[in-house]
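Fold the following, please.
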Amino acid sequence: MAANTAQHMGNLPSGMGICTTLPDLFYIPELVFGVLTWALVASTLVQPSMLLGWVMFVSVFCFVMTLVWIIIFVSGAHRNSSGWAALDLAYHGIAAFFYLSSSVLLAYVTISFKALAGSSEGLRLYRIDISAVVFSFVATLLYFIHTIFSAIRWKSF
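Just a heads-up that it's a prediction; the model follows:
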């Protein structure tokens, strides 16, 4: 795979080529962990609700934009210009920052509500919150790694 990555670093892949090159291999895991975060946060009680709104905004926004980004790359609409490589870098950098902020806020709220885990329902919600935090941090890591590889690809143009 390293040879394949080096071969495609100077241009942006299109079609199913996005399934074989870095950083594009991260698209599907980003979608999966993003939707898991989205579903888990939606199924629990996060107080204050403003934090729930931010976490939901980040996970839905990044899911939709990553899906749009995949469609652009698969369809070949990016035409191998360095402008698309810079946009890819910018989007994934912003997504990593957004996910980091929402992950930290979600972790803080989860830790602060540990005392409510005394009842069986409270323990169930606490475990769901912990799972959401873990998946959110994994999504953050995936977007961050994607940002690094996008920066390398952008620099090679």
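
from here on, contacts and neighbour counts on C-alpha atoms
OK.

for the chain, which helix is longest?
Counting by DSSP state H, the longest helix found in the chain is helix 120-155.

Determine the set of other helices and strands touching it.
With contacts taken as 3 or more C-alpha pairs under 8 Å, 6 or more residues apart in numbering; DSSP states H and E, helix 120-155 sits against helix 27-42, helix 82-112.

does residue 26 really touch residue 147, like I thought?
No. If you go by C-alpha atoms under 8 Å, residue 26 and residue 147 don't touch, sitting 10.1 Å apart.

Mind checking which of these two has more residues around it?
Taking other C-alpha atoms under 10 Å, residue 26 and residue 147 do not tie; residue 147 has more neighbours (22 against 18).

And that one, how close does it get to residue 24?
Residue 147 sits 10 Å away from residue 24, going by C-alpha to C-alpha, to the nearest Å.

Excluding chain neighbours, what is closest to residue 19?
Among residues not flanking residue 19 along the chain, residue 25 sits closest, at 5.5 Å (C-alpha to C-alpha, 6 or more residues apart in numbering).

one more to put side by side:
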Amino acid sequence: MSSAAALTSPIPSGGKVCTSFPEILMIFEFVFGGLVWILVASTRVLFPADQGWVMFVSVFCFVITTLLLILYMAGVQKSSSAWTAVDVFYHFIAAVFYLSVAVLEASDTRFLFILSIAKNYKINIAATVFAFLATLVYTIHAILSILRWKSSS
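Presented below is the predicted three-dimensional model:
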């Protein structure tokens, strides 16, 4: 195996990151995750532990997705073949985390709706919808990253 073949990465770099699939999904992950973060931060807190987990996941995934997007645009994935494994691992973990967030947010929103405690439960409904959309996008990206990882090995 030559050293040139060892340094190639199936993950694109530069501006191609924003035009190639599945990397273009990172923009949707960024948007949906940011919306979950903003919507949950603007709601009333009846379950502080639940809101803490939702905020942790949304902020963590927002920051890491942004960091990965910047790193991929800079081309750091060309220095090592381990970046495809990092991509798979991160998107799988993010999908599982967001699934837990979406279910938790849906449960809390249902509770708020039944008790009619919060007047702004529509914001919680929007956060739930965007959490499920973020889960879907992260899951699709994880599956496509797994396929890319398997085909490159």
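
now residue 19 of structure 1: how far from residue 137 of structure 1?
Distance of residue 19 of structure 1 to residue 137 of structure 1, computed by C-alpha to C-alpha: 23 Å.

neighbour-wise, which of these two wins?
Set residue 19 of structure 1 next to residue 137 and count neighbours by other C-alpha under 10 Å: residue 137 wins out with 24 against 16.

aligned partner of the more buried one in structure 2?
Correspondence of residue 137 of structure 1 to structure 2, assessed by TM-score structural alignment: residue 132.

Work out for me the element the equivalent of residue 61 of structure 2 over in structure 1 sits within.
Aligned by TM-score structural alignment, residue 61 of structure 2 pairs with residue 62 of structure 1. Per DSSP states H and E: residue 62 of structure 1 is located in helix 49-75.

what comes into contact with stretch 12-25 of structure 1?
For stretch 12-25 of structure 1, the external contacting residues (C-alpha atoms under 8 Å, 6 or more residues apart in numbering) are 1, 4-5, 8, 73-76, 78, 80-81, 85, 145-147, 149-150.

try it again with 7 Å
Stretch 12-25 of structure 1 has contacts (C-alpha atoms under 7 Å, 6 or more residues apart in numbering) with 4, 5, 73, 74, 75, 76, 80, 146, 149, 150.

Chain neighbours aside, what residue packs nearest to the first one?
By the measure of C-alpha to C-alpha, 6+ apart, the closest residue to residue 4 of structure 1 outside its immediate chain neighbours is residue 21, 6.6 Å from it.

Look at residue 114 of structure 1 and say how many residues are nearby.
Neighbour count for residue 114 of structure 1, taken as other C-alpha under 10 Å: 15.

Report the contact partners of it.
By C-alpha under 7 Å, 6+ apart, residue 114 of structure 1 lies in contact with residue 126.

Identify the residue of structure 2 aligned to it.
By TM-score structural alignment, residue 114 of structure 1 lines up with residue 113 in structure 2.

okay, the angle between the helix or strand containing its match and helix 25-41?
Secondary structure from DSSP H and E places residue 113 of structure 2 in helix 83-115. Helix 83-115 of structure 2 and helix 25-41 are oriented at 30 degrees to each other (axes from the mean of the first three to the mean of the last three C-alpha atoms, to 10 degrees).

next one: stretch 56-74 of structure 1 to chain centre, how far?
Put simply, stretch 56-74 of structure 1 sits 9 Å off its chain's centre (C-alpha atoms, centre = their mean, to the nearest Å).

after superposition, how close is it to structure 2?
Once superposed with structure 2, the aligned residues differ from stretch 56-74 of structure 1 by a mean of 0.3 Å; criterion: mean C-alpha distance after the TM-score superposition for structure 1.

For that stretch, which residues meet the burial criterion?
Residues 56, 58-60, 62-63, 66-67, 69-70, 72-74 are the ones in stretch 56-74 of structure 1 that count as buried (16 or more other C-alpha atoms under 10 Å).

As TSV, the residues you listed with distance to residue 33 of structure 1 would be great.
Formatted as TSV, the buried residues of stretch 56-74 of structure 1 follow (distance: C-alpha to C-alpha, whole Å):
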residue	distance to residue 33 of structure 1
56	13
58	12
59	9
60	11
62	11
63	9
66	12
67	13
69	16
70	16
72	21
73	20
74	21
